[in-house]
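K.L.:
Sequence first, predicted model second:
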Amino acid sequence: MKSLGEKLRAVFPDAVVPKNPDSKFWTDLGLPSFLRDWTVRKFIQPDGSIDMSAVERFVRTYMPRKRDWERIKSTLIHEAASVKILTTLRVEIDVATGEALVQFPALGFPKRKREARVEEHVLKEHKSELLSGETWGVVELRWRREAPENQAKEIGRVVVVDFKPFRPYRVDIEHFCSVRREFSLPEWVDVLLGAIDYNPAGFSNLEQKIWFLCRLIPFVQKNFNLIELAPKGTGKTYIFSRVSKYGWLVSGGSISRAKMFYDISRRREGLVSLYDFVALDEVQTISFPDESEIRGALKGYLETGEYRVGDYHGKGEAGLILLGNVTYERQKEGAFFLQELPEVFRESALIDRFHAFLPGWRFPRMRQDMRARGWCLNTEYFSEVLHELRSRALFMEVTKDLLEVPKRADVRDTNAIMRATCALTKLLLPHLLLVDSLSEEDIKVFEQWCLRIARAMRRFIRQQLHMLDAEYPETIPDITLRSL
């Protein structure tokens, strides 16, 4: 009988990598999981061995850190040579001059405005990627002495002369969905956990594993709004910051309506229009310059996915995730968790627009033995799969066909349960995208692990609403599996 790792290598021959949590090498490199696994895949041998010295040379040459920037500048200026690197960049159009100015956050450059720009032909060819917020890509840099627009004096500037978006995988989503049938549900759940760097052996049972995977719902479902309160050290930050380049994590500090939605002065869309999800980490430490303004904007956006700032009408597909720590006294069912949130979120009409609540105290603390080990799905490949699953509308049609909704059911409750059920179906039963009829096992998994947990997550929201405002009943609609 094949091991899970052997099965994975057989059905995903080009999308698996060996993961070794004991290797200090990868920790020292500090790469996000999706970038680390892509690098492993690039240098892996058929027997699973990796030439670490070659990896180190590659990373040093093409994935520089801040400390490497002076070396790169010397190459550009003193050797008059071009340099290619894989990094994050953010491009803005200078309203005064019309130039496309660029920043490299990982390198801390530039310090002064107009020290770096993008060639016009590069911007024209890759406009959608370069003007969609901070993005990953391979850039070719050159140094030139030139006068910025509307200025007579020449200065030295770094110029982006070529750009390739970092999308190393062409995902065959039908293949991913079809091979689900090669695995039992417990095996498939372990596959998903390994893909996000977790060791299935570190969990108590299947129930705990699937609740943990609910953290991935905003990765696969557009505009899914989630609250998770959990003890420290349960991996909240890691999941939402290291697994996918399509999400954005805000950790502490202040965040404005302009940052979230639309910046009028810069004529630039905010985070909700640029990413698959926006997670507010350590939400208790985040402040808002104008609380009534941001609360009003959030109510509209969380309801419809649309926003208005001045004369600008925008749309976004990002779900909003509130991540916070919960005190020991409230780590139990029936406690009033919303007291842990900032005052701006403690309004019933706003909370009602969040689809689900995750009780993070049910999750194990991150320990060394919780890290994935052995052959697992490549995190970068898996992040592309999650991103692709967002656009597959057929899953919602399947969900609607399978569920019976009471005629007097609350609309928001129904929408929340439907969306969560649909997202869990994408994760646990992706092969339903390809089949004409469901097996008895499929129906059982759908009811027990998709619908039941979706209802439970919404019930948490309802219970908290009732404690906050007695006008809201604590019950949810009795949405059930339709008789087939």
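P.N.:
Everything's here; your move.

K.L.:
CA atoms for contacts and neighbours, from now on please.
P.N.:
Fine.

K.L.:
what kind of secondary structure is the residue in the chain sticking out farthest from the centre in?
P.N.:
Within the chain, the residue lying farthest from the chain centre (CA atoms, centre = their mean) is Ala152, at 44.5 Å. The assignment at Ala152 comes out as coil when based on DSSP: H, G, I helix; E, B strand; the rest coil.

K.L.:
List the residues that contact it.
P.N.:
Contacts were defined as CA atoms under 8 Å, 6 or more residues apart in numbering; by that measure Ala152 touches no other residue.

K.L.:
From Glu146, how far off is it?
P.N.:
Applying CA to CA, to the nearest Å, the value for Ala152 to Glu146 is 9 Å.

K.L.:
same check, this time on Arg268
P.N.:
Arg268 is 27 Å from Glu146, where distance means CA to CA.

K.L.:
Equivalent analysis for Leu451, please.
P.N.:
As judged by CA to CA, Leu451 and Glu146 stand 62 Å apart.

K.L.:
The two: which has the busier surroundings?
P.N.:
The residue with more neighbours, out of Leu451 and Glu146 and counting by other CA atoms under 10 Å, is Leu451; that gives 23 against 13.

K.L.:
Contact partners for the more buried one?
P.N.:
Here Leu451 is in contact with Ile417, Ala420, Thr421, Thr480 (criterion: CA under 8 Å, 6+ apart).

K.L.:
another structure for you, compare them:
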Amino acid sequence: MDEKVEENMTLDLDKKLNSVFAGRVVRKDLTKLIKEGANVPVYVLEYLLGMYCATDDEESIREGVERVKKILSDNFVRPDEAEKIKSRIRELGQYSIIDKVTVTLNPKIDTYEAEFSNLGLKGVPIASNFVKEYDKLLVGGIWCMVKIDYFYDEEVRVMNPFSVSSLQPIQMPNMDINEVFEGRKKFTKDEWIDVLIRSTGMEPTQLEERVKWHLLLRLVPLVENNYNMCELGPRGTGKSHVYKEISPNSILVSGGQSTVANLFYNMSTRKIGLVGLWDCVAFDEVAGIRFKDKDGIQIMKDYMASGSFARGKEEKNASASMVFVGNINQSVDVLLKTSHLFAPFPEEMANDTAFFDRMHYYMPGWEIPKMRPDFFTDKYGFIVDYIAEFFREMRKRSFADSIDRFYKLGNNLNQRDTVAVRKTVSGMVKLIYPHGEYTKEDIEEILQYALEGRRRVKEQLKKIGGMEFYDVMFSYLDKETMAEEYVSVPEQGGGKLIPEGMGKPGHVYVVGQSDSGMIGVYKLENQVVSGIGKFDKSGLGSHRGAKESLDTAFRFFTANSKAISNTISTKTKDYLMHVSDLQGIGLSGELAIAELIGLCSGALDKPVQESTVVIGNMTVGGTIAKVEEFANVLQVCVDAGAKKVLIPASSVMDLQTVPPDLLVKVQPVFYADPIDAVFKALGVS
């Protein structure tokens, strides 16, 4: 698009926003301008800017900015100036400050006491009516404009001379939701999305369409009750910004360490924790999540599934959404090949399918670019506090049934998948079409996006938990035409462990079970050189089972080579073998059949048929062992990129345990004995 045209459209959007939502918008570069010099949350700044700069008149804006700067310089408490402010309160007898206030009850003297974050004062008496009106003072604290009095009584020296005479949270006092609904009607879908993104401080004209949707998804936990989302990606993509700066109704739990009492319910004080007092609880750096209580993760799972949890004799309900953000240190391709996309979570969660199954959406953080100065907007957007109240009001509504007017979900979605997709659709509709006016195409666009995020969760569950999570072919049906559309996940495309095309002679892929019980993919590379009949192995480490399995294969090979081909020499050649654990899960002891094939392939200088994987194992006498967990093993073969799988004939009966749409993706080739396996692998009749 021509830059001039784009600039005009932006100016038009600014004008429209100022006329439709007069006094509710602010120029975002003003926030940035002052934010860089004052370490206060965005919603505190914009509350003040909204009071003094909600206009497009340059002169008024300049005056307003000066006024806000003066308020901040006079009243905002910087930690290093705390003593100076305390002195000022004492000298003047009363003084107004801006600080974060947390309140606790002191039961010994039956009084509420305030603690000031930057001022460093503790034990300041505060009237109970403030606590009743703003209960968040009791958990996590709120930024407030506070009037503090000072009175020192010589006769009552134990009493704190400081006291709170008035307190006003830096939040909008009221909100008319119909104002938003009516205003929304005057904007197109694209304009409204741009307005929402600008309201979070980003510049939409610098971002791709898909990135805009990801940024909107970050807001869904603020509008949807009990929404569980995770976003893992590179550093510097602004993952936690929304939950820390944009909304006064969300709390970011940094450092990971938490307790059940803090998060859910404190049985000694009988007070509900963070989930009952905030709309959204976000965990920064998921790798560090730790619970001091053994049952912490179990209670979290219970809460994520039902929005309730049991503590003692009571069951409590809460509506806070849960967001997990963290860093992926490897490339996504590497992670998909060697592990799964939930790997950055702590060990006690990383293989817990029940925990991850409660995630409604996995946002691909690697698709969001690292933040650069030109990604931040200098145009108009809603005052953060106004948009936060709009989000909060939308939590009372639901658009989960908006799918049902036009579409039906496919049969691969179970109950949890359906709930997840409906919640995402509901949240996105609340953001983009809060007034409830949308078309069939609008819902289809949101539905596809919702299905993709849940399928990403399911694909990883399949990697961790196997056949239990096999149904990942997510689809939806058009109610009019009954045409079925399938939704895929972009990153599941290429990057297969087993490349297409013929490999080198002596190279063979095998799938087997490791000592940990996980099913892995291994590559055996055999090389034949002149020698005296030695068998050299590398890549084994101290794995005894793998070593014995490979020795079994070599003994069978030397004893039966003439039955395979008279041209094979075991006395004048040395056989070198290297094994690679392609997924890093530990070696398997089920390598004998595959190694026999590799030895014959190297000796005959004939490659194994393309995209072939071997499964099964044998004894030194040539007895074939039955394949355990057959369906799961076959699933791993397909995921690795196999087109053909060599299967022991004894496993024919197990085919009925394999879902039909998995079977059609691979050609099963059955072998009766080890020599039959060699012939079939090399394509020799």
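P.N.:
Thanks, I have the structure now. It should be emphasised that the depicted structure is a prediction, and the values quoted were computed from it without experimental measurement.

K.L.:
Need the TM-score between these chains.
P.N.:
Put the two chains on top of each other and the TM-score (TM-score structural alignment, normalised by the length of the first structure) is 0.88; 464 aligned residues with a CA RMSD of 2.6 Å.

K.L.:
In strands, which of the contacts of Leu451 of the first structure fall?
P.N.:
With strands defined by DSSP state E, the entries of the contacts of Leu451 of the first structure inside them are Thr480.

K.L.:
Switch the contacts of Leu451 of the first structure over to CSV; also include neighbour count and distance to Val59 of the first structure.
P.N.:
Supplementary listing: the contacts of Leu451 of the first structure in CSV, determined by neighbours: other CA atoms under 10 Å; distance: CA to CA, whole Å:
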residue, neighbour count, distance to Val59 of the first structure
Ile417, 27, 44
Ala420, 25, 39
Thr421, 27, 41
Thr480, 15, 52
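
K.L.:
now the contacts of Leu451 of the first structure in a markdown table, with distance to Glu291 of the first structure?
P.N.:
As requested, these are arranged in a markdown table below (distance: CA to CA, whole Å):
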| residue | distance to Glu291 of the first structure |
| --- | --- |
| Ile417 | 29 |
| Ala420 | 29 |
| Thr421 | 33 |
| Thr480 | 39 |
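
K.L.:
and of the contacts of Leu451 of the first structure, the nearest to Asp352 of the first structure?
P.N.:
Proximity of these to Asp352 of the first structure, judged by CA to CA, is greatest for Ile417, which lies at 12.7 Å.

K.L.:
Map that closest one across to the second structure for me.
P.N.:
In the superposition onto the second structure, Ile417 of the first structure corresponds to Val421 when matched by TM-score structural alignment.

K.L.:
roughly how far apart are its match and Ile299 of the second structure?
P.N.:
23 Å.

K.L.:
What is the longest helix of the second structure by residue count?
P.N.:
Ranked by residue count under DSSP state H, the longest helix found in the second structure is helix 440-465.

K.L.:
Report the buried residues of it.
P.N.:
Residues 443-444, 446-465 are the ones in helix 440-465 of the second structure that count as buried (16 or more other CA atoms under 10 Å).

K.L.:
cool, and stretch 342-359 of the first structure?
P.N.:
Phe345, Ser348, Leu350, Ile351, Asp352, Arg353, Phe354, His355, Ala356, Phe357, Leu358, Pro359.

K.L.:
Could you dump those residues into JSON lines with secondary structure and distance to Gln45 of the first structure added?
P.N.:
As requested, those are arranged in JSON lines below (DSSP: H, G, I helix; E, B strand; the rest coil; distance: CA to CA, whole Å):
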{"residue": "Phe345", "secondary structure": "helix", "distance to Gln45 of the first structure": "51"}
{"residue": "Ser348", "secondary structure": "helix", "distance to Gln45 of the first structure": "56"}
{"residue": "Leu350", "secondary structure": "helix", "distance to Gln45 of the first structure": "52"}
{"residue": "Ile351", "secondary structure": "helix", "distance to Gln45 of the first structure": "50"}
{"residue": "Asp352", "secondary structure": "coil", "distance to Gln45 of the first structure": "51"}
{"residue": "Arg353", "secondary structure": "coil", "distance to Gln45 of the first structure": "49"}
{"residue": "Phe354", "secondary structure": "coil", "distance to Gln45 of the first structure": "46"}
{"residue": "His355", "secondary structure": "coil", "distance to Gln45 of the first structure": "45"}
{"residue": "Ala356", "secondary structure": "strand", "distance to Gln45 of the first structure": "43"}
{"residue": "Phe357", "secondary structure": "strand", "distance to Gln45 of the first structure": "43"}
{"residue": "Leu358", "secondary structure": "strand", "distance to Gln45 of the first structure": "40"}
{"residue": "Pro359", "secondary structure": "strand", "distance to Gln45 of the first structure": "42"}
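
K.L.:
what's around the equivalent of Gly37 of the second structure over in the first structure, how many residues?
P.N.:
For Gly37 of the second structure, the aligned residue in the first structure is Asp28 (criterion: TM-score structural alignment). Other residues within reach of Asp28 of the first structure by the criterion other CA under 10 Å amount to 8.

K.L.:
Now Asp28 of the first structure: which helix or strand?
P.N.:
helix 24-29 (DSSP states H and E).

K.L.:
now Ile286 of the first structure
P.N.:
Secondary structure (DSSP H and E) places Ile286 of the first structure in strand 277-287.

K.L.:
Same question for Lys7 of the first structure.
P.N.:
Using DSSP H and E, Lys7 of the first structure sits in helix 4-11.

K.L.:
What residues in the second structure pair up with that helix?
P.N.:
Going by TM-score structural alignment, helix 4-11 of the first structure sits over residues 13-20 in the second structure.

K.L.:
Keep only those of the contacts of Leu451 of the first structure that are in helices.
P.N.:
Within those, membership in helices is found for Ile417, Ala420, Thr421, as judged by DSSP H.

K.L.:
Arg555 of the second structure and Phe264 of the second structure, how far apart?
P.N.:
Following CA to CA, the distance that separates Arg555 of the second structure from Phe264 of the second structure is 61 Å.
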